[in-house]
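**Q** Dropping a prediction and its sequence here:
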Amino acid sequence: MSLPPPEAAAAESTRASSWRAQRLLSSPHRLCFFWAGVQWAVSAGWWAAELLAGPRAGDSQHMVPSVAWHGLWFSLGTMPLFVAGFVFTAGPRWLHTIPIDTRQLRVGVGLFSAGWLLALPLAGVNARAVAAMLLAAAIGQSLLVERVLALLRTGRPGERVHVALITIAMAAMTLTLLAAALALATGCVEWLQPLAHAGLWCGPVLVFVAASHRMLPFLGDGLWPALDRGWPHWPLWLLVSLVPVQAVCALLPIMAPLPPWLRFVGFGHLAVVCVASAGLTLRWVGHPAMRTPMLRMLFGAALWWLLALLLLTAAAVPALSDESARRLELAGLHALGMGYLGGTLLTMATRVSAAHQGIARAIDGVARVLYVVLQTAVLARLCALLWPQAASVWLPAAAVAWSFVTAVWLLRHGRWLGQPPRVRSRLSQSPIIAAIEKR
């Protein structure tokens, strides 16, 4: 039997390793992460272009305000598919049940992605057309929620807590999308910004807190063993308690002024959670596990969680002026969204896509550079808020840096997601990293 010539064998090998859209259906994280990466890069590129272009004249009655659209897109456009890819990959392992068939996610992912991407060119033309696209995205998201519920029903009862919280968050994102579509359809565009803030807390923040408690050591148990015995998972429930309180504080002012007593309650609640989070997180300073690049990156993201809570607590001080409170609150929300959520997302999405691709060293030079640029983007954004005299420089710089991170991540990992896995050569790794992979 004659062997094929070397040129033919090389061509066949190239075809086998080439990017194919069909491979996105081989696992949930490939399909969801790819389209989430597209959303991430497009939304970041659009926002950078908006800031570099400067203010534009237009009929504001029919246009969607760009600032509100920017916040809504990050909270409810970029994050949901990353969340779906994660829960459909890790969820079956957590629940000890059968993995889901990726083909069952096609319609939901397709509707969600098409709704958001088609809404972009319409945002500067007609708000009601955008409302129709958000409705399509909400329907797509609801189909994904339905699949998570089916997964949850087949899981072990004692293992459902974290997946149940993530399911609630995904459902909350669906409801927030529906509310945003209704606000646009009825001309109540002033609701978009509060909905974006509430959606951020009820959706991505709830997901990341639940997943961090399940997988990562920084916000987990072990700080006070006596409290652990009397109140299992107390760090999880304490942090989760932020979600409804902050959502109410975001939505209530659009209907009526916040009563003074509620401001005091919000301030005290934030202060308690901030102190507890500091104790949970800072105990890891100097721990030998921090020599691992991935854990250092995740720890850096956890420090942004602390700073965000500190800024939000300062913003809630009842005696503070409205302008100072507004700036501190926005700084806290950006530290939360870009620093904590963005840093954790970049690290974990990089790890998941690289590990499933058979790449043993996920946190390489490129990943480190992207992480450093992301930190630079967060710092620049906070400087724009806390040093408003130089905002015209810091704000575009933050947007360009953020856009760079998203574009490079999509180009690199989007290519991997459509290629077959490589033959993996295992490297030695931290015991904590090994434990994270098993969780």
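**A** Arrived safely.
**Q** Only C-alpha atoms from now on, for both contacts and neighbour counts.
**A** Fine.
**Q** need the next SSE after the helix or strand containing residue 347, C-terminal direction.
**A** If you go by DSSP states H and E, residue 347 is part of helix 342-356. Using DSSP H and E, the next helix or strand after helix 342-356 towards the C-terminus is helix 365-386.
**Q** Buried residues of that next one, list them for me.
**A** For helix 365-386, burial by neighbour count (16 or more other Cα atoms under 10 Å) applies to 367-368, 370-371, 373-386.
**Q** next one: stretch 397-412
**A** By neighbour count with 16+ other Cα under 10 Å, stretch 397-412 contains the buried residues 397-407, 409-410.
**Q** Which ones among those lie within strands?
**A** Among the buried residues of stretch 397-412, no residue falls in strands (DSSP state E).
**Q** Make TSV from those and add distance to residue 305 to it.
**A** TSV is the format used below for the buried residues of stretch 397-412 (distance: Cα to Cα, whole Å):
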residue	distance to residue 305
397	22
398	19
399	20
400	23
401	20
402	18
403	22
404	23
405	20
406	21
407	25
409	23
410	25
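**Q** ok, which pair from those is furthest apart?
**A** 397 and 410 (20.1 Å; Cα to Cα).
**Q** Grab the nearest non-local neighbour of residue 326.
**A** Excluding its sequence neighbours, the residue lying closest to residue 326 (Cα to Cα, 6 or more residues apart in numbering) is residue 315, at 7.0 Å.
**Q** count of neighbours near that neighbour?
**A** A total of 24 residues lie near residue 315 under the criterion other Cα atoms under 10 Å.
**Q** and the comparison structure, right after this:
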Amino acid sequence: MAIRGVKSFVTSVALTQIIGFASAAEYWQAFNSSINPLNITIPQIPQTTSIDPTTECTYYNPDPSLFNVVASEWPTSWDIATSNGMNTSAEFTAVYNSIDWANAPNISVRTLSADGSIDMTGYDTTNDPDCWWTSSTCTVPKLKDVNADIYECPEPETWGLTYDDGPNCSHNAFYDYLQQQNLKASMFYIGSNVLDWPYGAMRGVRDGHHISSHTWSHRMMTTLTNQELLAEFYYTQKAIHMATGLTPRYWRAPYGDVDDRVRWIATQLNLTSILWDYDTNDWAAPTTETVEQVQQSYDEFIQMGTNGSMSTHGNIVLTHEITNVTMSLALNNLPNIMKNYKHVVNVAVCSNISYPYMEKTVAFPAFAEYVSQNSSSGGAASSVLGSNTNGGVTATGNAATQTSASSDASILGAPSILFTSLLFLSSVIYF
């Protein structure tokens, strides 16, 4: 089947050597990718066409004309992003030195308790001077010139569709279903996952999803030093750009662990935090929570779409593509979500963010435009509007996307069948 194409790009030198910046916010302009995110071709190999999780999760070496991974240019996957000498690389040093650290907030690096939880000993949890979400769910910074968090959709009766921890290697059936239903989610990609499964990230953009950062190694961010935090942001941005041609302007803290020190560093890179106001706890199934308990959370949040709870605003719900269990739960619940909410959209659309990337290559419709375009679509999320910087090319997700990459697309109307397929490898976790 034909799939949207992508300009070949070579990343043997994954990044042009950075000499210096007038400001840290210019860092992304040095990323050396020739990809056209409006015209993506994903190689048709078994990992990109199958819906068998074992086949999908067989490691592949990406086509070097698309993504030539040179290990010396990247942190070690799943290790803190200063690993593999990246904290001393010329490119990272240039970015680090472009920030005026004298203005950084004097907020302590947090520590972990023996059980792996954040140690809050001695912290003023009553006043929460650092706007530490883990302590008080604070979302409005107490420092000036720091980007405030987005944590709910302002539009009534709207479900903010988000999925963390991708791109998961076994997400083909899940993405097929989203594509068939014309649902565009905010996908929070982990840099290590993008490096390991770049074709998955390409598909996220090709399908019109809103791609954001979820850090390199998924650590508790407030426990990292300033240098480590910058590296977690920077190398994730680099990986996403190299795989998609786009550099996100939005990010999500793993576990929601963000305070004003973390926000300040993110702001230097022109990154804004997107949190959530409802958590399904799907990530905990079937370990610390049962699937039935997670389903109860889904049911409660779905009912809010028709019981008046969302009459003045919408929500942003935390869900994941982290395992086949979480993706199966998503597939089983999406029909009822669409039935009970007037609108099911990504955060860019519900927050009227036209340009969620540093590049102006891709534009998303404002919420009113989405409503106009989808007045008879039964709540399916809007297609992404794409345009190049010269104004000569425009396309919508529907018009530009031809057919699914999966040869099993005929089953997409049956979430229960997909549930069975995904559960085949339910114990695999990529996070």
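**A** Structure received. Everything numeric in this text was worked out from a predicted model, so none of it was measured.
**Q** Next, the TM-score between them, please.
**A** The TM-score (TM-score structural alignment, normalised by the length of the second structure) is 0.31; 224 aligned residues with a Cα RMSD of 7.4 Å.
**Q** Nearest to residue 81 of the first structure, out of the buried residues of stretch 397-412 of the first structure: which one, please.
**A** Using Cα to Cα, those come closest to residue 81 of the first structure at residue 410, 13.9 Å.
**Q** Distance of that closest one relative to residue 92 of the first structure?
**A** In this view, residue 410 of the first structure and residue 92 of the first structure are 26 Å apart by Cα to Cα, to the nearest Å.
**Q** Look up how far residue 373 of the second structure lies from residue 266 of the second structure.
**A** For residue 266 of the second structure, the distance to residue 373 of the second structure equals 34 Å [Cα to Cα].
**Q** out of these two, which sits in the more crowded spot?
**A** Taking other Cα under 10 Å, residue 266 of the second structure and residue 373 do not tie; residue 266 has more neighbours (23 against 14).
**Q** That one touches residue 237, doesn't it?
**A** No. Assessed by Cα atoms under 8 Å, residue 266 of the second structure is found out of contact with residue 237, at 11.4 Å.
**Q** shared neighbours, these two?
**A** Counting by Cα atoms under 8 Å, 6 or more residues apart in numbering, no residue touches both residue 266 of the second structure and residue 237.
**Q** Would you agree residue 173 of the second structure is in contact with residue 419?
**A** No. Using Cα under 8 Å, residue 173 of the second structure is not in contact with residue 419; the gap is 9.1 Å.
**Q** Neighbour count for those two, which is higher?
**A** Neighbour tally, residue 173 of the second structure and residue 419, criterion other Cα under 10 Å: the higher count belongs to residue 173, 30 against 22.
**Q** Can you give me the distance of the more buried one to residue 331 of the second structure?
**A** Applying Cα to Cα to residue 173 of the second structure and residue 331 of the second structure gives a distance of 9 Å.
**Q** overlap in contacts of those two?
**A** residue 418.
**Q** Next SSE downstream of the helix or strand hosting residue 371 of the second structure?
**A** Assigned by DSSP H and E, residue 371 of the second structure belongs to helix 367-373. Once the chain leaves helix 367-373 of the second structure, the next helix or strand it forms, by DSSP H and E, is strand 385-387.
**Q** For the next helix or strand after that next one, list every residue counted as buried.
**A** The helix or strand immediately downstream of strand 385-387 of the second structure is strand 394-396, counting by DSSP H and E. Using 16+ other Cα under 10 Å as the test for burial, strand 394-396 of the second structure gives 395-396.
**Q** Starting from strand 394-396 of the second structure, tell me the next helix or strand along the chain.
**A** That would be, after strand 394-396 of the second structure and using DSSP H and E, helix 397-400.
**Q** Check which helices and strands that following helix sits against.
**A** If you count contacts as 3 or more Cα pairs under 8 Å, 6 or more residues apart in numbering; DSSP states H and E, helix 397-400 of the second structure packs onto no helix or strand.
**Q** and residue 310 of the first structure, what does it touch?
**A** With contact taken as Cα under 8 Å, 6+ apart, residue 310 of the first structure is in contact with 271, 274, 332.
**Q** from those residues, which is closest to residue 35 of the first structure?
**A** Using Cα to Cα, the shortest approach to residue 35 of the first structure within the contacts of residue 310 of the first structure belongs to residue 332, at 28.1 Å.
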